[in-house]
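Undergrad: Take this sequence and fold it.
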Amino acid sequence: MLLGAIADDLTGATDLSLMLARNGMRTVQFVGVPPRNTDFGDAEAVVVALKSRTIAAGDAVEMSLAAARALLAAGAEQLLFKYCSTFDSTDAGNIGPVAEALLDLLGAEIAIACPAFPAAGRSVYQGHLFVGHSLLSDSPMKDHPLTPMRDANLVRVLQRQTRGKVGLLPLDVVAAGARAVQVALNEAAAVGQKLMIADAVADADLRVLGTALADATLITGGSGIAMGLPDNFRRQGKIGTTPLVASMAAPAGRSVILAGSCSAATRGQVAAAIGARMPALRIVPAEIAAGTQNAAGVAEWIVAQNAEEPALVYSSDDPASVRVVQHSLGIERAGEMVESLLAEVSVILRDRGFSRFLVAGGETSGAVVAALGAQALRIGPQIAPGVPWTRSIGVPDLALALKSGNFGDPDFFLTAWDKLDD
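TA: Sure, this is the predicted structure:
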């Protein structure tokens, strides 16, 4: 194993795993910190998926350090801390505290922070994060129920989370090439800067950064920052090229979509699926709280649908409605009730012959995969930028598509199945 990665949620880990696999690295994704003495087989990159994005900062640090130590003990030469391309966080963390803890663990002087992912419409210019043509603070992320992002200046955002000084690696330096980036990082480290927000508006910028970071012990960013890392190992003669498959064999069984994200993209996908007459059932937190909607009943509704087509169960709602629910039930309780119900539904369905799960939302995906008991995933074909099909390793044998709420075209729920072979 050459590259060890720590992702702060499950869909982000899958996104990163796809990026590494697309660029020719044999990649395996683990759910949770790998047990001691885990055999990673022939994996050249191992991505550890945590559920640490929205937990207390101290807990996120402890969990991330445990993952880092496991990866280093297995031989990782370089560590990557992966977070969302929309820099999801609060002023308390968890991006800054985890990044600083990893720097301390490695004894490293400085690391970049770059969430840019141009293929998904995320770019960083003059330290400001754009979602499409809008500043992050003007995008739907401003209404995220757990991590509302209302400041697009990432230098400011990260500085509020860290003890050390945060700087900017501007686009003109990146455009000047890898050597210019290395010089700028060395100069920043010499004056005590610990983290640098790196501009990137195109894939070429991410590849320049990747080349410049060949000798870095720690890198932080979105999945885009991993684009240029495999070539570093390839130039050193440590890896060849492993092609990404165009489709994936899937275990026999029925299909289902579980959507817990309330992002604008997922709401559009739900609307498109309903418009195409896909059977759909809405999860209502108030009904869960009242006991009138439960996992057994939801699962029975799904089982009763046409076995040849997927059915959709969703809790997605517009921001105003989400705020009403949160006010009534509490932010954490509302989210946990939906995640717990969908996780319980997934187990019932697995035991009833369902083996193909498409899950939307990072928190929902984490809850569902943990409940299903999948511990390691092999990366399959890309469905959309940042979203592949995966197949679990060992028991249970499942096909899983784990989608960040913000990713995918409107027809995602309808077309994802085309990548699976019976």
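Undergrad: From now on I want contacts and neighbour counts done on CA atoms only, so please keep to that.
TA: Fine.
Undergrad: list the buried ones in stretch 154-168?
TA: Across stretch 154-168, burial judged by 16 or more other C-alpha atoms under 10 Å covers 154-162, 165-168.
Undergrad: how far does it sit from the chain's center?
TA: In terms of C-alpha atoms, centre = their mean, to the nearest Å, the centre of stretch 154-168 is set 22 Å apart from its chain centre.
Undergrad: and what of stretch 127-136?
TA: 19 Å.
Undergrad: for this structure, which helix is longest?
TA: Secondary structure of the chain per DSSP state H: the longest helix is helix 331-351.
Undergrad: tell me which of the buried residues of stretch 154-168 is nearest to residue 417?
TA: Taking C-alpha to C-alpha as the measure, residue 417 lies nearest residue 154 of the buried residues of stretch 154-168, at 36.8 Å.
Undergrad: Before we compare anything, build this one as well:
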Amino acid sequence: MLLGCIGDDFTGSSDLGNTLVKAGMRTVQYSGTPTDPADPDVEAGIVALKSRSLPVEEAVRLSLEALEWLQDQGCQQILFKYCSTFDSTPEGNIGPVAEALARELEADRVIFCPAFPATGRTIYQGYLFVGDKLLNESGMENHPLTPMTDADLRRWLAIQSTVGVGHVNAATIWQGADAVRERLDAEADAGNPFVICDAIRDDDLLTLGRAVDGLPLVTGGSGIALGLPDNFRRQGLLSPEGPVWEGQVGRVVALSGSCSRATRGQVAHHIGLGQPALEIDPREILAETFSAIDAAEWALGQDGVPLIYSSADPKAVSAIQSEYGTETVAHALEDFFADVARYLVDGGVTRLITAGGETSGAVVEGLGISQLEIGPEIDPGVPAIRAGEDLVLALKSGNFGARDFFDKAARMLGDEG
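TA: Have a look, this model is predicted:
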């Protein structure tokens, strides 16, 4: 294994896998830290954790466990992958996890770049934009677990970190990889080992990739991985044969627990197409008046691409959280969707689509999936994934995907047969 990756959620990890596969690396995503060695043919291994919203100490512990396993596989570079909207709180977890990894790897300069231009995430003068809006005006300020109230990544990371935070601006990046390396040296000498990097184009990410060749630790969104495979390719370390994808025949169901603006639009579009859809009321789940078996039986009785969703607008979500507690509601819905997924697979579903990082993580854990083979791209940041001989998945971050994502994913994953 050449590149070892630690992802702080499942959908973000598959997004990263999508980037690496497109760049020609044989990539496998693991559900949590494996206990067995990796297959020797794996060039990039991604340990997908569900650590984004955990207490800081737990997130750090899990990340260090993943690091130890990846080092045991012989990885030459480690990538800590977080969301392209830098999802975190003033307490963490991005800063504390990065500090712990940097200590273990003795990394004295670490870039931070969540930019992903293909999905509208860009960084300019240290500020993160979503499309033409600042992060804190994009809807992310309403996120139920990690509300982003400041688009200045330098300020946000500094609040979470005990080390200095520097900046490489776009003008420097446009001068090329050597200029970036010089700036990283200067920031390290100034006591700023953590460095926010601007990026507004894919070319900027490719430049950053060349600039970090040989550095032990890189952090960012999946976009930062665009330029990393070529570093290994120039050394003649990558196999010339790319991965091969085969879809799966069988029934399909979509599950959505994301409340993001993008996912709510996808749900509305899917319903507008006349596809069967079942809205879940968290109050009924908490009151145990509606069960996972009820939802699964409904889906198994439908044609087309049935959708089971709990994707209310932020005001409705806040009202339920105020009534029952944020953690109580979140855990109840995650357990519900994990149970639904198990019943669906037991009932013969072979193509499963999930929307939302927490939902996707719960489903993967609930199904007991330990290893995922990354396949072709469905939409930017979202690949098709093989989870076993008879099961394929699409794990979508809440903010990703076109309006017709659910139908598009169903087609990419296979057909009814």
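Undergrad: circling back to that earlier point, buried sites along the longest helix of the first structure?
TA: 331, 334-335, 337-350.
Undergrad: Over in the second structure, find the residue span that helix aligns onto.
TA: Mapping helix 331-351 of the first structure onto the second structure (TM-score structural alignment) gives residues 326-346.
Undergrad: how big is the offset of that stretch relative to the first structure?
TA: Here stretch 326-346 of the second structure, set against the first structure after superposition, deviates by a mean of 0.9 Å using mean C-alpha distance after the TM-score superposition for the first structure.
Undergrad: which residues touch that stretch?
TA: 144-145, 255, 257, 282, 285-286, 291-293, 295-296, 300, 320-321, 352, 358-359, 362-367 (C-alpha atoms under 8 Å, 6 or more residues apart in numbering).
Undergrad: redo that, cut-off 7 Å
TA: Applying C-alpha atoms under 7 Å, 6 or more residues apart in numbering, the contact partners of stretch 326-346 of the second structure are 282, 286, 292-293, 295-296, 321, 358-359, 362-363, 366-367.
Undergrad: Please apply the same query to stretch 267-284 of the first structure.
TA: In contact with stretch 267-284 of the first structure (C-alpha under 7 Å, 6+ apart) are residues 311, 312, 313, 314, 315, 316, 317, 410, 411, 412, 413, 414.
Undergrad: The fourth one and residue 283 of the first structure, how far apart?
TA: Meaning residue 314 of the first structure. 6 Å (C-alpha to C-alpha, to the nearest Å).
Undergrad: Excluding covalently adjacent residues, which one is nearest to the aligned partner of residue 363 of the second structure in the first structure?
TA: Aligned against the first structure by TM-score structural alignment, residue 363 of the second structure finds its counterpart in residue 368. Nearest residue to residue 368 of the first structure, sequence neighbours excluded (C-alpha to C-alpha, 6 or more residues apart in numbering): residue 343, at 4.3 Å.
Undergrad: And for residue 236 of the second structure, the neighbour number?
TA: Residue 236 of the second structure has 10 neighbouring residues, counting by other C-alpha atoms under 10 Å.
Undergrad: The longest strand along the first structure vs the second structure, average offset?
TA: Using DSSP state E, we find that the single longest strand of the first structure is strand 376-384. With mean C-alpha distance after the TM-score superposition for the first structure, strand 376-384 of the first structure departs from the second structure by a mean of 0.8 Å once superposed.
Undergrad: So what touches that strand?
TA: Applying C-alpha under 7 Å, 6+ apart, the contact partners of strand 376-384 of the first structure are 17-18, 28-31, 244-248, 388-393, 408, 416, 419.
Undergrad: ok, now stretch 300-309 of the second structure?
TA: 252-257, 275-280, 299.
Undergrad: Can you list the buried residues in that stretch?
TA: 300, 305, 306, 307, 308, 309.
Undergrad: Please pull up the equivalent of the fifth one in the first structure.
TA: Pairing criterion TM-score structural alignment: the partner of residue 308 of the second structure within the first structure is identified as residue 313.
Undergrad: In which helix or strand does its match reside?
TA: Element membership of residue 313 of the first structure [criterion: DSSP states H and E] is strand 311-314.
Undergrad: after that strand, next one along is what?
TA: helix 319-329.
Undergrad: now that next one: how far from the chain's centre is it?
TA: Using C-alpha atoms, centre = their mean, the offset of helix 319-329 of the first structure from its chain centre is 25 Å.
Undergrad: again, but for stretch 163-174 of the first structure
TA: With C-alpha atoms, centre = their mean as the basis, stretch 163-174 of the first structure stands 24 Å off its chain's centre.
Undergrad: filter the contacts of stretch 326-346 of the second structure to the buried ones?
TA: Buried among the contacts of stretch 326-346 of the second structure (16+ other C-alpha under 10 Å): 282, 286, 292-293, 295-296, 321, 358-359, 362-363, 366-367.
Undergrad: TSV for those, including secondary structure?
TA: Formatted as TSV, these follow (DSSP: H, G, I helix; E, B strand; the rest coil):
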residue	secondary structure
282	helix
286	helix
292	helix
293	helix
295	helix
296	helix
321	helix
358	helix
359	helix
362	helix
363	helix
366	helix
367	coil
